[in-house]
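A.B. asks: just coords:
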C-alpha cells in the first residue's frame, strides 16, 4: 500500500511515464500519510480498447487510481490526489493540436481487514 495504477490510451503512448511515476512517487513519499516510501507500488497499463465520448478519434485519457488503506480523512485523500496530479503534470509535454486528453485521479479505499502483505527477500 499504496498502489498507483496509471491507465492510458495508446494515442498517448509517447508520454514519459517513467518520469511521471518518479515524480508521483516522490511527491507521495513526502506526504505525512505515507509511512515507508518502499510501500509505494506504481505501474502503467495501456488501455488497448477505449472510447472517449462520441468521438472516433482525437481524444485520449490518463486515469490514475491511488489505492490506499481505508481510514484517511477526506482532506488527506484530497492532498494525495493533488500530489498525484502535480506529479503527472510535472513531466507532461504539450500535446498535438489535434489531440485532447483528460487526466483524472481517483483515490480508492482498500479494506484494512482483508488486505495482506508480506515482504519477500
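C.D. replies: Arrived safely. Quick caveat, the model's predicted, so the values are computed rather than measured. Residues are numbered from 1 along each chain as shown.

A.B. asks: C-alpha from now on. contacts and neighbour counts both.
C.D. replies: OK.

A.B. asks: what's the local residue count around residue 70?
C.D. replies: Neighbourhood size, residue 70 [other CA atoms under 10 Å]: 12.

A.B. asks: what sits against it?
C.D. replies: Applying CA atoms under 8 Å, 6 or more residues apart in numbering, we find residue 70 in contact with 109-112.

A.B. asks: structure B:
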C-alpha cells in the first residue's frame, strides 16, 4: 500500500528526468525489504502554478510524500526515509550547486479503518 508522490515545480522539467527519478525511488523503497513489490506506486506531478521563497524564476522545489500502511517501527520508517532522501539528494546533487532548490520528504501512516484497496497485481507477483 505504499504510495510515493513527487510534486515538483515546472521549471525542473528541463533539469530532471522524472521517469528516471521515479524508478530510483521505487528501487530504493524496495531495497529496504519492508514493502511488497506489488504494492509500491511512485508517481510525479508537475506543478505549473507556484511561488517559491523570494519568487526568483530559477527557484525550484521537489516535495516527496510517502504514505504507508501501519505496522513498521519508527526505526524502519526512519531508515526508509533516510535511504530515499539520500538517494534522491545524490541524484539531484547538481541542483544543490545553486542556491535555488528545495527538497523535502514526509512519511505518513494511513489509517487502515479509512483506507480501501483492491489489487490485481499481488496475485500475479505472488504466483497465485
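C.D. replies: In hand now; what should we look at? Being a predicted model, the structure only gives us computed values, none of them experimental.

A.B. asks: overlay the chains and give the TM-score.
C.D. replies: The TM-score (TM-score structural alignment, normalised by the length of structure 1) is 0.85; 120 aligned residues with a CA RMSD of 2.1 Å.

A.B. asks: returning to that earlier point: report the two of the contacts of residue 70 of structure 1 separated the most.
C.D. replies: The span of the contacts of residue 70 of structure 1, defined through CA to CA, is set by 109 and 112 at 8.7 Å.

A.B. asks: compare the two and say which is more crowded by neighbours.
C.D. replies: A direct count of neighbours by other CA under 10 Å for residue 109 of structure 1 and residue 112 places residue 109 higher, at 15 against 11.

A.B. asks: mind checking what secondary structure that one has?
C.D. replies: Here residue 109 of structure 1 is strand, with the state taken from DSSP: H, G, I helix; E, B strand; the rest coil.

A.B. asks: test my guess that it contacts residue 73.
C.D. replies: No - if you go by CA atoms under 8 Å, residue 109 of structure 1 and residue 73 don't touch, sitting 10.9 Å apart.

A.B. asks: can you tell me how far the residue nearest the centre of structure 1 sits from residue 114 of structure 1?
C.D. replies: With distances taken as CA atoms, centre = their mean, residue 64 lies nearest the centre of structure 1, 2.9 Å away. Counting by CA to CA, to the nearest Å, the gap from residue 64 of structure 1 to residue 114 of structure 1 is 23 Å.

A.B. asks: same question, residue 106 of structure 1
C.D. replies: Distance check for residue 106 of structure 1 against residue 114 of structure 1: by CA to CA, it reads 21 Å.

A.B. asks: what about the two, which has more around it?
C.D. replies: Higher neighbour count among residue 106 of structure 1 and residue 114: residue 106, with 17 against 6, using other CA under 10 Å.

A.B. asks: quick one: the more buried one and residue 81 touch, right?
C.D. replies: Yes - counting by CA under 8 Å, residue 81 is a contact partner of residue 106 of structure 1 at 7.1 Å.

A.B. asks: can you show me the strands along structure 2?
C.D. replies: 3-9, 41-47, 60-69, 101-110 (DSSP state E).
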